[in-house]
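# Sequence and computational prediction follow.
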Amino acid sequence: MELLGMTTIFLLVCISCLLLFSSWRSVSQKGKQLPGPISLPILGNILQLNPQNLAESLKKLSKKYGPVFTIHFGPRKVVVLYGSDVVKEALIDQADDFSGRSILPLFEKLFQGTGIVTSNGETWKQLRRFALTTLRDFGMGKKSIEERIQEEAHFLVERIRKTQGRPFNPGKFLTHAVSNIICSIIFGNRFDYEDKKFLTLIELLDENNKLQDSIQTQLYNFFPTVMEILPGPHQKLIKNVEKVDKFTLEIIAEHQETWDPSCPRDFIDAFLNKIDQEKGNAHSDFTIDALSRTTLDLFLAGTGTTSTTLRYGLVILQKYPEIVEKVQEEIDHVIGRDRSPCMADRSQMPYTDAVVHEIQRFIDFLPFNVPHAVIRDTKFRDYFIPKDTMVFPMLTSVLHDSKEFPNPEKFDPGHFLNANGTFKKSDCFMPFSAGKRVCAGEGLARMEIFIFLTSILQNFTLKSVVDPKNVDISPSNRALANLPRPYEVSFLPR
């Protein structure tokens, strides 16, 4: 019996060794194991990360582990890509491999993997293709949408003029104006600035910007099961998104009552037409639920990103009145004071164009990008990344590349100017991401930022309530998005 026991143990050891060797050989043939800090069971790497400034934490880890490494959000493995070369290599050179979407637990809770931003596979391809085509049909990238932006910019300027130079926080004014552009496309009309439903909606978005800064909200992404049952600001944020979702469902219901298939008025009508066309297809990706989520995606993305960029841009420009003077000189020379700015002006305004680009580069709105995923087992720089692994292609490492942008922490329009003053393009300018998951509304956002900003500076000079040298342009929130600190400014008519 003793001999039999020893034989059994020996055989088990041999089998274990063979299995380990086979596993090691399999992995080594696929690629090297990724480096990264040792993670703890359940906790992952939370002790090595600052949830309220993850970007800085990952920057420090990249210095130790290189441009490709792993961390763990709780038990979940994440591959981090840090550096312009490695991010471009993944998103552009291996665009298909990295075209998946893997979302953080909080966003999974909020959007449930539907809509354009969080869906995957054929569903994502169908919804994105339909959205891009339909948005173009309703003017995105065309003269008609430019005219809508010019009209809204006129309303914004007149609204600012009524403040009569008194200092105020322009955040809501900017959000209302920007939101009305995407609302006119997806809902069929703009909202009056005093519309109670519209004001409530904007207040919910503004409140969520503050709530996402809380430590509880950040911890939800590490420990969703635990945080789901605990009270805190994260619960309020979830309820606010549910209210916004309810708002879009109400508008969809109103559209269904007055819908005429032969005459689509907006994005919602066009989507209802598509649902009707595919009603015999039991596997169709076009459903009321998909419409609700896609509409919510477009509304949130079309409102938040651009309005935050403008809001941040205005606080930066208060710190540099000499830059404002140069922009206004160019506006006066190319556009004058009597007509609205248009996109055709941009090519003749290299300094203003450089300022707009530098605002987007400097603020680094989404340092992490929206998380990606590899859609198959992927070999990347001799490393093996298993299918469905979450990936952070760190946009902050591209926008702050010191080789491309000398002294990247400083606001300097010269980053986008040649020695002779002409505009200089950069492959490292990717605030909208790159590759197959590039922001669908990039063209619209660029148009809005240029026309709104030049319209404001055409009509007003900015006067800070503090000495320009003391204006704080560091972000108030370094969690998932960089947001400007609250401020007031006077708009003095020119």
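Sure thing, it's come through. Residues are numbered from 1 along each chain as shown.
# From here on, just use CA atoms for contacts and neighbour counts.
OK.
# mind listing the strands in the stretch 351-494 of the chain by residue range?
Using DSSP state E, counting those that start in this stretch, the strands of the stretch 351-494 of the chain run over 372-373, 378-380, 383-385, 390-393, 460-464, 477-478, 482-483, 489-493.
# I'd like those strands written out as CSV, with distance to residue 78 and mean neighbour count added.
CSV is the format used below for the strands of the stretch 351-494 of the chain (distance: least, C-alpha to C-alpha, whole Å; neighbours: other C-alpha atoms under 10 Å):
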stretch, distance to residue 78, mean neighbour count
strand 372-373, 9, 24
strand 378-380, 14, 17
strand 383-385, 10, 20
strand 390-393, 5, 25
strand 460-464, 42, 20
strand 477-478, 19, 20
strand 482-483, 21, 24
strand 489-493, 41, 19
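# nearest to residue 81, of those?
Smallest distance to residue 81 across those (C-alpha to C-alpha): 4.8 Å, for strand 390-393.
# And the contacts of the closest one?
For strand 390-393, contacts defined as C-alpha atoms under 8 Å, 6 or more residues apart in numbering pick out 77-82, 87, 90-91, 101-103, 368-374.
# before we go on, here's another structure to hold up against the first:
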Amino acid sequence: MMISAILISLVLFLLSAQFLNMQWKSRGFPPGPTPFPIIGSIWWINFRADHQSLKKLAKTYGNICTLWLGHRPMMVLYGFQTVKNGLTNNSEDVSGRLQTYIFNKLADGKGILVSNGLIWKQQRHFGFGTLRKLGMGNKGMERGIQTEARYLVEFFRDKEGEAVDPSFPIVHAVSNVICAVVFGHRFSLEDKTFHQLIEAFDYIVAFGNSRFYYMCEMLPWFAEHLPGPLQKARFSRDFVCSFVRQEIKSHREKGRIDEPEDFIDFYLKQLEKTKNVPNSTFDEDNMVQSVFDLFLGGSETTATTLRWALLYMLVYPDIQDKVQKELDAVLSPSHLICYEDRKKLPYTNAVVHEILRFSSIVLITIPREVVKDTTVLGYHVPKGTLIMANVDSALFDPDYWETPHQFNPGHFLDKGGNFVTREAFLAFSAGHRACPGETMAKMELFIMFCSLLQKFKFTLPEGVKEINTDFVFGSTMKPHPYKLCAVLR
């Protein structure tokens, strides 16, 4: 009994000491909910960073406030000006990626997306330099996108106007663009392994930003031994990495490094070139994670946006009609859509940008980590602090958008009907960690969207009166499954 009382007293003392320590540390940070030992203050947003919680947080504590993820402070940025300045002023100082329990389990600081320091600089520089050699952002990549757009058109044509769920064909088309670049081949629509890869990525994306994710970050010792979402996310990640290692093995056996044809070939050549170079970060683990990152970044977000694009055409048939009238007026029916066409199609280009804004599929940026003591928006911020930017709040900021909660292509048109860019359009984030695949994503979205609307009128299946425009919450905001009819024009 005496021992139990001593243990309870010790635990209470330690919790009290941590509580007082967190209150002391909180003094220099922006205002925010009171942090408690172990759980921090993430409880205030119900362990989930969603639209309403972050809006309520900003309304209560201001556009720059502090949440505690366990014992770690996290500055939350809300609204266009706050997000932009927070990510671009002293951009290099806030360019780190968070190194937390979950991120270490799923990526171990490797690859491009969540690495830091020398690994990030070398892998990112090599990765995107190689993608440029393989055609990213130019005619080489455009031809690959046009090929997949043709397959997508053929899929809908074969359905002859019957009701169909477009989700997987879209994911298939978009993913095959990056597959051809990274692996040197595309997958058929029926390929079982491809279906398993997409299911694995879908689970990882759903796990991120979920309540389970935040709980695992706060209670890692508990998550480590509890069967459930984290174990399934790790299994999904391991499945993808196992597939990538098989692809690497196959590439090694073909021995094409003297005449590389795809990303893996180029990486194998780089491995050979740097094997005796001190401080080189090029190894098979970084290659596997880089391929994982490229596949995820080059497929998931664009495919999700294109799914929203077709859904919005069902919801706003008048806008679909205007796009098709512009396509018909400017391009011949046999014209092969290219990215350069956007300059002749201002209304269609505005619709594509409004789809990106209104769908707002990335609610928050992957949290960044302050790499050295610095100043953020007037606050002294110590090294190790996390920065969470609510990109969605910039895309719907009423101070910068005339009708933020309406789907309005006019946001990107001037009075003369010419396309205009908007400074609050932060769909691809900002600063050192802004999405490097912005051009590729816009190219894919524009070419595939226009190719489909050039050939088909998209309508609701017979008898369907209502469309669910709510999102499925996760790392990206997906639409609920839906069906449409693609009627040949």
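Arrived safely. All figures in this text were calculated on a predicted structure; none of them were measured in a lab.
# Can you calculate the TM-score here?
Overlay of the two chains. TM-score (TM-score structural alignment, normalised by the length of the second structure): 0.91; 467 aligned residues with a C-alpha RMSD of 2.2 Å.
# re the thing from before, adding distance to residue 129 of the first structure, write the strands of the stretch 351-494 of the first structure out as JSON lines.
Output for the strands of the stretch 351-494 of the first structure, formatted as JSON lines (distance: least, C-alpha to C-alpha, whole Å):
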{"stretch": "strand 372-373", "distance to residue 129 of the first structure": "19"}
{"stretch": "strand 378-380", "distance to residue 129 of the first structure": "25"}
{"stretch": "strand 383-385", "distance to residue 129 of the first structure": "28"}
{"stretch": "strand 390-393", "distance to residue 129 of the first structure": "23"}
{"stretch": "strand 460-464", "distance to residue 129 of the first structure": "40"}
{"stretch": "strand 477-478", "distance to residue 129 of the first structure": "33"}
{"stretch": "strand 482-483", "distance to residue 129 of the first structure": "30"}
{"stretch": "strand 489-493", "distance to residue 129 of the first structure": "41"}
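# Ok, which of these comes nearest residue 185 of the first structure?
Nearest of the strands of the stretch 351-494 of the first structure to residue 185 of the first structure, taken as C-alpha to C-alpha: strand 482-483 at 26.1 Å.
# distance from the closest one to the second structure after superposition?
The superposed strand 482-483 of the first structure is, by mean C-alpha distance after the TM-score superposition for the first structure, a mean 1.2 Å from where its aligned residues fall in the second structure.
# Kindly name the residues of the second structure that line up with that strand.
Using TM-score structural alignment, the residues of the second structure aligned to strand 482-483 of the first structure are 477-478.
# How far away from the center of its chain is that stretch?
Distance of stretch 477-478 of the second structure from the chain centroid (C-alpha atoms, centre = their mean, to the nearest Å) equals 10 Å.
# Also stretch 309-320 of the second structure?
23 Å.
# any idea which element the residue nearest the centre of the second structure lies in?
Central residue of the second structure (C-alpha atoms, centre = their mean): residue 301, 5.2 Å from the mean position. Counting by DSSP states H and E, the element that carries residue 301 of the second structure is helix 300-315.
# Now do that helix: which elements does it pack against?
helix 167-182, helix 317-330, helix 346-359, helix 438-455, strand 456-459, strand 478-479 (3 or more C-alpha pairs under 8 Å, 6 or more residues apart in numbering; DSSP states H and E).
# other SSEs contacting the shortest one?
Strand 478-479 of the second structure makes packing contacts with helix 300-315, strand 471-472 when contacts are defined by 3+ C-alpha pairs under 8 Å, 6+ apart.
# In the first structure, what sits opposite the residue nearest to the centre of the second structure in the alignment?
That one, residue 301 of the second structure, aligns with residue 305 by TM-score structural alignment.
# Likewise for residue 277 of the second structure?
Applying TM-score structural alignment, one finds that residue 277 of the second structure aligns to residue 281 in the first structure.
# number of nearby residues for residue 315 of the second structure?
By the criterion of other C-alpha atoms under 10 Å, residue 315 of the second structure has 18 neighbours.
# List the residues that contact the equivalent of residue 451 of the first structure over in the second structure.
Mapped onto the second structure by TM-score structural alignment, residue 451 of the first structure lines up with residue 447. Residue 447 of the second structure is in contact with 145-146, 149, 337-339, counting by C-alpha under 8 Å, 6+ apart.
# again with residue 416 of the first structure
With contact set as C-alpha under 8 Å, 6+ apart, residue 416 of the first structure has these partners: 354, 357-358, 423-426.
# I'd like to know which of the residues you listed is nearest to residue 8 of the first structure.
Distance to residue 8 of the first structure, by C-alpha to C-alpha, is smallest for residue 426 among these, at 65.6 Å.
# The closest one pairs with which position in the second structure?
Residue 426 of the first structure maps onto residue 422 of the second structure when the alignment is built from TM-score structural alignment.
# gap between the match of residue 301 of the second structure and residue 490 of the first structure?
Note on residue 305 of the first structure: its distance to residue 490 of the first structure, by C-alpha to C-alpha, to the nearest Å, is 23 Å.
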